[in-house]
Every structure is written in structure tokens, then in C-alpha cells.
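Trainee: for reference, the sequence and a predicted model appear below.
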Amino acid sequence: MSALVFTQPAAHSIRIANAISSIQVGQIAKKTVVRIESSIGDFGSGVIIGRKQQGDRNIYTVLTAAHVVNHADRSYQVISPVPLNSGVEKKRTTIDINSASDIKILPQVDLAVVSFESKNIFTVGTIGNSEYAEEGSPIYVAGFPLPGKASSRIALQFTGGMVSARLDDKDPQSQEDSSGYDVAYTCVTRAGMSGGPVLDAAGRIVAIHGRGDRDNKEPDSPEGSDSSIVGEKTGFNLGIPIQTFLKLQTQSRQQIGSRLDLTPLNYELSDNSATIGTRNQKFNQRLRSKSAGSKIIDITKVSIRITD
């Protein structure tokens, strides 16, 4: 059994990923996020994380939440992004998937991998490093929510916020099964966005969204299309860190054609701080060493400074 393996670059050759504008991150989401629809009409979201060529066809790998595709009595379709090679006719395409052979549910966590084939060319999302998604880090969530009261149309929604908590260190008194949901954030989400990516300020996938916290004192509910879920949303939502997926993924990076960028995220770097963000909104971040004696940069604190 092989696994996705990556190595941390030596301290003297550390690369830094640049933050990009929210508009640019939104364009990445638009090109990589898919809708996954079931035979009964409900749906969730996913993100393309790999492409391998096989003759004149391309085999794509989509990462999503397991509860989006884990119903054995249903069939599923992937509604793709607009193909890069679509020419004048720019529209999404519907692709049938085989529930038995194209869906793989990962163990112990609410994650699944979906494969589909197409002659079209789609953008592959870049996998980032969720260890840098610390409290206060700016992030975005993208997915396809169910139509609301204001509009009956289905559209990709892209919302921004920040990481509000890391739940990796479990409370010893808690008996709740987290299913891997170890990062919380303040982005607005709705039912149907489960399986969509959580993106950092460089547009890299750092988590998979799947739960919305509600005030009914019940466990956080999967954000599928189940209208029976009650309780008002609190504004806190949960995702599964992408490093959890990397540890469980049994195929190699080369097998699925994935792209990894695990470098720290900085925009302007000084001796003890970094500034990331857009022209109008900067995030000043203090830096510390990852471990004693290490010069590897770790972003830990974020404060927002609005510029003129």
C-alpha cells in the first residue's frame, strides 16, 4: 500500500506561497468545484484534486464529504465546472458515475473520493497545508447550496471568513465522534455545500466543509439536503483538515495526478511578521518557529488592518 508522501524543504530553501485577492481565489473555486447530484434530486459539492490521462480521456478525482455519496440505493452524477476547452459554448456538463466503482468511502472520517472520466479539460485544485490554518487565518468556502427563498436558481456560492477554532486536541470529557471535523470557521454555509473546499488566501485546499453548528444543543448536523434538520445555525461551521485526507489516501500523488503546495503562506515578510491579503484588507501575522531549534516558519496569529 502506498500513500501520499511529502517532505518539508530544508530551512535554507523554504518557499513562501503568496496570498492572492479574494476575486482570484473565487475564480479558482469556480473552475474546480463540482456539484454532485443524486437520483432523488438532492445534492452536495466536491472539488477536483487530480487528473490523469488515459488515451484520449481524462480521469478526474474529486474529494467530497462521504455523507454526500454514501447512499447505496441511489445513483449519482457530477455536474462539472465549465471546461477549459469548451470554446464559445461555455457551460457545465453532466457526467454519470458508477456508484460501485467510482466512489470510495474513506475509513473513520466523513470523506469520500469520486472518480469520473471526460474528454474535457478541467482545472485541478491545489492541495495546501491545513497545519497553517490556525485560529484567525482568513479562509473561504465554496459550494452549491440548495435554492433559497430569494432565488430558485442553483449557483456556486463563495463566502469568506476566518478559522475560529482548531479542535485537534479533544476534550477528555467529550464522547462525541468528530468524524474528522477538527477545524471550525465563520464562513456562511448552507445545505448543499457539504463536500465543498475550504480554501486559504492562496487558493489552496486546506479542508473539506461538511457540518454546520446549530443551537438545538444536538451534535453538529451534516450539511446535506435533509430539510428535517431543526435549529438555527450559530454561524460556526466545521471542516475536515486536508492533512487528514493525505494520511488516509492510499493512492500516490502520481496515481491521481494531484498538485501539492505545502509551503507557509506569506505576502510581505519581515523579521517577525507577515502581511497577507488584498489591496484593501491586510492581515498582519506574527511568526514563530514550528519546533525548538527549527527555522521553519509557522503562521500563528492574525489581526486585520484595513488600509486606505
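Mentor: Good, I have the coordinates.
Trainee: alpha carbons only for contacts and neighbour counts from here, please
Mentor: OK.
Trainee: ranges for the helices of the stretch 1-150 of the chain?
Mentor: Using DSSP state H, counting those that start in this stretch, the helices of the stretch 1-150 of the chain run over 22-32, 66-69.
Trainee: mean neighbour count, those: which tops it?
Mentor: Comparing these by mean neighbour count (mean count of other Cα atoms under 10 Å), helix 66-69 comes out on top with a mean of 23.
Trainee: so which other helices or strands are in contact with it?
Mentor: Secondary-structure packing of helix 66-69 (3 or more Cα pairs under 8 Å, 6 or more residues apart in numbering; DSSP states H and E): strand 43-54.
Trainee: distance from the chain centre to the strand it packs on, please.
Mentor: Averaging C-alpha positions (Cα atoms, centre = their mean, to the nearest Å) puts strand 43-54 12 Å from its chain's average.
Trainee: then this one, side by side with the first:
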Amino acid sequence: MKCYYLLPAALIGISAVVRSPAALALSSTEVSKIAVQITVRIESKNSPGSGVIIQREGNTYTVLTCKHVVAKADKYTIVTANGEQYPLDYSSVKKLSPGLDLAVLKFTSNRNYTVAKIGNSDTATVGIDVYVAGFPAPTAVVSRSLWRFSKGEITANATQPLDEGYALVYSNSTIEGMSGGAVLNENGELIGIHGRAETTVDDNSQRIRTGFNLGIPINTFVKQFPVSVARLAPAKAQPTTAPVADEFFTQGKLKLVEDLDYQGAIADFTQSLSRHPENAEAYYGRGLAYYHLGEIQEALADLQQAAKFCQQQGKADLCQKAQNLIGQLQL
């Protein structure tokens, strides 16, 4: 059985007040009350999605979403938390730089809508609680778009962005249509915009979701958004002098799958493990790289470590994959 990590574009969804690090974390219920007020649904015939209210100037509101949600000129409607509908003037859509999957929209209303508070996405470290909100497209069971709120944790935050600005990786459950939705920290602050699902390839060469998802850090947006930046009080970026373990882990996955650079993947996973020695995913990725190189004993050792830590961490799917491959290698 061969399992691969993939990060394709499997597209699914400010008045900035920065709280001090010492601020007490909110409960999930408290964060959800914030999330539902700042999230909007972006309706269209072909590409439904979500967005976040990030700014108000007079009666003009600005919404941040993913570029792919509004990629084509179409008839879009912005639906707010109270159910009010506002036709989108497509000429107001501002798509940010070509290499960034973000866009800003505008709508006008004399109603008072909650504006998101910006957080510091650089402090979104592995293991912290994170929340994703948005409006999934209707499914066979849920016949209309219902606002969803999902709790998970950060599993990676690359210091060097991946394709189209994506860098945050998290374990929250998401559904197509939530692209452009809010990624919030435990203080209810906006730290990213959700937009992609991570997928893998099964034994039948079918692409399936791994359960992990990706977002664009809000700091990336603040650095590029040209409107009223001075009023946004952007979060202070943390100085970085060297790549962090998360980045080595993410780059290792890319080398393993996209570049087929197994030696390079091993080197990156090793760097990641030197910083996070209990990272089950890194052991699993390095084990796969050794497997592809025919280094069976090294592969077995890493896969056994992956099975050990993922069992402790409650990652049943990864445990099953590791155990299955161990069984094959021991035949």
C-alpha cells in the first residue's frame, strides 16, 4: 500500500484590535458567537463560498475572501448573518497579487455588522486551538447551505508560504463552500482565511481528503492590502532568523510527493523531528521516503515510531496507514 501526501489546489471557504498574549482564551461557544457575526455567504450559480467582514468605512463594508471564490465575473450576492442580501458589484472586486489566493469585495448597508478583529498569525504555533467558520455548499443530506463552525488545532505554520500564499495547516473539518471563511484563534481573532483541503492518493489512485486543511495567514494579507493600512494596526511580525520545524515538515511533504526527492524529504523530516521529536506525521513521511529508496529497516523504524506517537495522539487514520505498511514490509 502506497500513501502519499499531496497539497494540490483541491479548492473547497478590520478594525484590528490585538489582544495581549496574556488575554484569557475564550470558550468555543464564545468564539462561535463572534464567528457567526463576521462571516458572510457569497452566493453564485457556479462557485458558492464564504467571506469575512474586515472593515467598515461609513456605510461601506469590505469583505475578505479567497480569489478562487470570485474568480469569474458572475452574479454574486453577499448574505450577512441576519439573512440580508446585497448584490455584489463585480467591478468592486479587488484581486490581490497573482501569487496570492485572496480578494476583497465591498457592499453598502446602513446596518451595523460586526467587523473581525485581526490577530497575529505568526503566533499560530503547532498544537494551539483554532476554529474555522463558513457556509458549505448543500450536500445530499443537508439540502441548503448552513453556517458551520469547526474546532481543530494548528498542525503546521510555514514561514515560507506554499503555493498562492497558503501556510497555515490545521485539523478542522471543512466542506466545499467554506473557502474564504474565517480561521480564528482562541481569542476570536482572525488569523487566516480558509481555502484548501489537503488530499492524498489511495490504493486505487483516487484522490481523497486527509482531514487536514490549509489557510492563508492574515499577516500575509495585512502586508499587501493597500486600503487604510494605517488604520488596521497590523499585528507585529515575529522576527525569524532560521526556518522553523513546521516549515521543514511542510517542505518535506512537498519533496516527497511533488518532487519525488526522497533524500531531500528525509533531510527535511529529520530537521523537523530534531525540533518536534514526537511528530507522528514526520516519522510517517520519512518512513515513506525510506521505503521508496528501498531502505526497509530505516522505513520500518520510522513507521513504528509513527504508529507509537499517533496512537498516543489519537490519530487513528495515520496509525492504520502506518500499521498496514509495517505489515507489508514485514512479510
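Mentor: Here it is on my side, so go on. The shown structure was predicted, so the numbers you read here are calculated from the model rather than taken from an experiment.
Trainee: quick check: TM-score for this pair?
Mentor: Scored against TM-score structural alignment, normalised by the length of structure 1, the superposed chains reach a TM-score of 0.66; 224 aligned residues with a Cα RMSD of 3.1 Å.
Trainee: which bit of structure 1 covers stretch 185-194 of structure 2?
Mentor: Using TM-score structural alignment, stretch 185-194 of structure 2 lines up with residues 200-209 of structure 1.
Trainee: ok, stretch 296-306 of structure 2 next?
Mentor: Under TM-score structural alignment, there's no match for stretch 296-306 of structure 2.
Trainee: now swap in stretch 316-326 of structure 2 and tell me
Mentor: So stretch 316-326 of structure 2 is aligned with nothing, judged by TM-score structural alignment.
Trainee: how about stretch 208-217 of structure 2?
Mentor: The aligned range for stretch 208-217 of structure 2 is 232-241, by TM-score structural alignment.
Trainee: other residues contacting that stretch?
Mentor: Contact partners of stretch 232-241 of structure 1, identified using Cα atoms under 8 Å, 6 or more residues apart in numbering, comprise 110, 130, 164, 180-189, 198, 206-216.
Trainee: which residues in the stretch 151-300 of structure 2 form strands?
Mentor: Assigned by DSSP state E, counting those that start in this stretch, the stretch 151-300 of structure 2 shows strands spanning 168-170, 182-184, 190-201, 207-217.
Trainee: what lines up with residue 50 of structure 1 in structure 2?
Mentor: In structure 2, residue 50 of structure 1 lands on residue 55 (TM-score structural alignment).
Trainee: contact partners for its match?
Mentor: Per Cα under 8 Å, 6+ apart, neighbours of residue 55 of structure 2: 14-15, 61-63, 115-116.
Trainee: including neighbour count and distance to residue 8 of structure 2, could those go into TSV?
Mentor: Shown next, in TSV, are these (neighbours: other Cα atoms under 10 Å; distance: Cα to Cα, whole Å):
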residue	neighbour count	distance to residue 8 of structure 2
14	25	30
15	17	33
61	20	32
62	21	29
63	26	26
115	21	31
116	25	29
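Trainee: so which of those residues persist in structure 1?
Mentor: For these, the aligned pairs still in contact in structure 1 (both residues aligned by TM-score structural alignment, their matches' Cα atoms under 8 Å) are 61-63, 115-116.
Trainee: ok, the spatially most central residue of structure 1 to residue 236 of structure 1 distance?
Mentor: Central residue of structure 1 (Cα atoms, centre = their mean): residue 197, 2.1 Å from the mean position. Using Cα to Cα, to the nearest Å, residue 197 of structure 1 is found at 16 Å from residue 236 of structure 1.
Trainee: what do you get for residue 54 of structure 1?
Mentor: From residue 54 of structure 1 to residue 236 of structure 1 the distance is 42 Å (Cα to Cα).
Trainee: so for those two, which sits in the more crowded spot?
Mentor: The residue with more neighbours, out of residue 54 of structure 1 and residue 236, is residue 236; 19 against 10, by other Cα atoms under 10 Å.
Trainee: in space, what's closest to that one - neighbours in sequence excluded?
Mentor: Setting aside the residues directly before and after it, residue 236 of structure 1 is nearest to residue 186 in space (Cα to Cα, 6 or more residues apart in numbering), at 5.1 Å.
Trainee: what does that neighbour correspond to in structure 2?
Mentor: Using TM-score structural alignment, residue 186 of structure 1 sits opposite residue 171 in structure 2.
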